[in-house]
Every structure is written in C-alpha cells, then in structure tokens.
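S.K.: Pasting a predicted model and its sequence here:
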Amino acid sequence: MTDEELARIHRAAFSAQRPWTASEFQSLQQSPHVFLVCSDHAFALGRVIAGEAELLTLATEPVFQGQGQGRSVLEQYHATARTRGAETSFLDVAENNLAALHLYRTAGYDQTAKRPGYYRQPDGSTVAALLLARSLISGWSKSTPES
C-alpha cells in the first residue's frame, strides 16, 4: 500500500480528527522500529521498541468497516509485533470511538489510564484518550502472576 493510499484511507476513517498525510506515513516508516500490516481495505501501523509494541494507528475504509478487516490487521499487527520481540502492546483511542473500543476490548485490551482533553474534535471541543494495553505472550493474563 502506498503512502498516498494510507493517507486516503486514514482521511476517510478519521473524519473527526486531523488525518495523517502521505509524508507523515513516509516519515514514520523510515524508522527501523516501525512496521505496516495491510489488507485490501485496512491497515495497522505499529512500532516495537524494548519489548513493547505501540499501535500508532489502525484504519479501515468506512464502507468496509464491520466486515472483519480491522480485526484481521490487528491480529497481523500482534503477530508481527511478537516476531519483533514485543511482549506487550499498548495504544490510545478516543473515548468516543465506540467501534474501535469494541474492537480493542474484544481483542483483549484493558484500560490502563486516561488522558482528559487529548483529542480535539472538529467543533473545537476535546475528548479524552483512553490508554489500553494487553499482553502478547501466549497463556499470560492479568490474573497470572509474572515469574
């Protein structure tokens, strides 16, 4: 997927926030820590540093939302992050992005913190960012003590 295609999908999927530009996607992907996973109509961009994966963005073309494309690229993101040595994954999401929250919660993410007023909306108001995290280690859960 080209940087222009990434920007087009991001712009369509994130109409309530400032979309990322093709040059921003290009710049991010120049880092050896950043990786991209794609399907025909969705993508996830992540980075792994020191055993932690950060989901930078995940976007699905609006007409294909609800058809499993986002879930598919999220699973690819998890698998790729693990192969790069990540043991945990984290992300932030606008608290009013209910579709994304559902996707992340059903994928095993739990809220770890909240940043009030983090995202600016088109009308000038702000909405909190929820910080979510999950383990990428098979068989590990929050109730399992670390050894």
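M.R.: Thanks, I have the structure now.

S.K.: can we go C-alpha only for contacts and neighbour counts from here?
M.R.: Fine.

S.K.: and the helix or strand containing Phe25, what other elements does it pack with?
M.R.: Element membership for Phe25 (DSSP states H and E) is helix 22-28. Packed against helix 22-28 by the contact rule (3 or more C-alpha pairs under 8 Å, 6 or more residues apart in numbering; DSSP states H and E) you find helix 3-13.

S.K.: rerun that using 10 Å as the cut-off
M.R.: Helices and strands touching helix 22-28, by 3 or more C-alpha pairs under 10 Å, 6 or more residues apart in numbering; DSSP states H and E, are helix 3-13, strand 34-38, strand 42-49.

S.K.: okay, these in CSV with mean neighbour count and distance to Ala99 next?
M.R.: Listed next are these as CSV, based on neighbours: other C-alpha atoms under 10 Å; distance: least, C-alpha to C-alpha, whole Å:
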stretch, mean neighbour count, distance to Ala99
helix 3-13, 18, 11
strand 34-38, 19, 19
strand 42-49, 23, 14
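
S.K.: ok, structure two:
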Amino acid sequence: MRFRELTLGDAGAVAALEAVCFAGDNPWSRDVFLAEIAQPHTFYLGAFDGEDEAMLGYAGLAMLGPRDDPEFEIHTIGVAPEHRGRGIGRALVDQMAHTADLLDGPMFLEVRTDNAPAIGLYESFGFFTLATRKNYYQASGADAYSMMRRRKSERDTKGRNT
C-alpha cells in the first residue's frame, strides 16, 4: 500500500469510492471532488494498492483561517468496505493530524452517531464530541457528532486532551 496526494485526475475514482462508502447520504460527485481538490486550502490524500493502483481509501482536509492561526476540518474520509479493518483509515487520519500539528491548528469533523468504529478511531487521536447535529445527513436523516481535536500546543505530551 502506498499513499500520495490526490490530483484532479483522481476525482472520478474518489467519487466512485465515495458512492460506495456513503451510498445513503448524498455522496459527493466527481465535480465536487474536482472543485475540492483544486482549492489551494485543501489537502486530499489517497491510499492505493501497490500492485494494481486501486484506490483503497481517501481523506480530505481543509485549512481554514490565517496561516499563523489556522483551523482544520476533515471534509471527508472513506475506506473501501472490503479493505476496512486493515489500518488504512488510521493511516489517513494520522496524515491529516500530522498536517494540522505542523501548523498547530485544532481539527474538526462530523461523524454519524451510529458509526462506532469511526468514532473510536477519532477518539484514539484525541477528538472529543462537541455537539450533536440532528438530521445532519440529509438523505438518511442520520444525526452527526461534531468532534474536535485540540491544537498540538494545547495537548499534553501523550496527545490527550487537557
């Protein structure tokens, strides 16, 4: 498995995987991914099978605010269902967290309240729940937790919240 930054040429493959990962919750289209990947304030990363270059997972991070005091938001993250449980999601979140830590910015995300594996993963990186957003996922009506991870300078040396 290898990781690389996604390019505009990857938008179709990301949209296809997003359609599988988020079938009931308005998955983003190729055009949305084209627009997101093209933004100067976003970083999109893909995990690929080393043998056939198949996309195994992806994640997108946006930097908001000024560079000297940024905030980061994970816009999307997905792993192909047949490849879950292999550490791909963890590796993607690790890269997103590393990026935010380089600029000492807090991170935010939304996650379905019924997605226990993802919630556990995020909590292992120091995310905690800020609030519940009712009917956040419009197609399914599912609720989401808004979660936050404090900036590196606010966490203790073990990465926990203080």
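M.R.: That came through fine. Predicted, not measured: the structure shown is a model, and the values here were computed from it.

S.K.: related to what we said a few turns ago, what range does the helix holding Phe25 of the first structure cover in the second structure?
M.R.: Counting by TM-score structural alignment, helix 22-28 of the first structure falls onto residues 30-36 of the second structure.

S.K.: So for Tyr119 of the first structure, which of the helices and strands packed on helix 22-28 of the first structure sits nearest?
M.R.: Closest approach to Tyr119 of the first structure among these (C-alpha to C-alpha): helix 3-13, 15.3 Å.

S.K.: what angle do the closest one and strand 42-49 make?
M.R.: 110 degrees (axes from the mean of the first three to the mean of the last three C-alpha atoms, to 10 degrees).

S.K.: what range in the second structure does helix 3-13 of the first structure sit on?
M.R.: Going by TM-score structural alignment, helix 3-13 of the first structure sits over residues 11-21 in the second structure.

S.K.: Quick one: the helices in the first structure, in order.
M.R.: 3-13, 22-28, 69-83, 98-106 (DSSP state H).

S.K.: among those, which is the most enclosed?
M.R.: Across those, averaging neighbours per residue (mean count of other C-alpha atoms under 10 Å) puts helix 69-83 on top, at a mean of 20.

S.K.: what packs against it?
M.R.: So helix 69-83 of the first structure, by 3+ C-alpha pairs under 10 Å, 6+ apart, packs with strand 34-38, strand 42-49, strand 52-60, strand 88-94, helix 98-106.

S.K.: want to try TSV for those, with distance to Leu6 of the first structure as columns?
M.R.: What follows is these, written out as TSV (distance: least, C-alpha to C-alpha, whole Å):
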stretch	distance to Leu6 of the first structure
strand 34-38	10
strand 42-49	8
strand 52-60	9
strand 88-94	19
helix 98-106	18
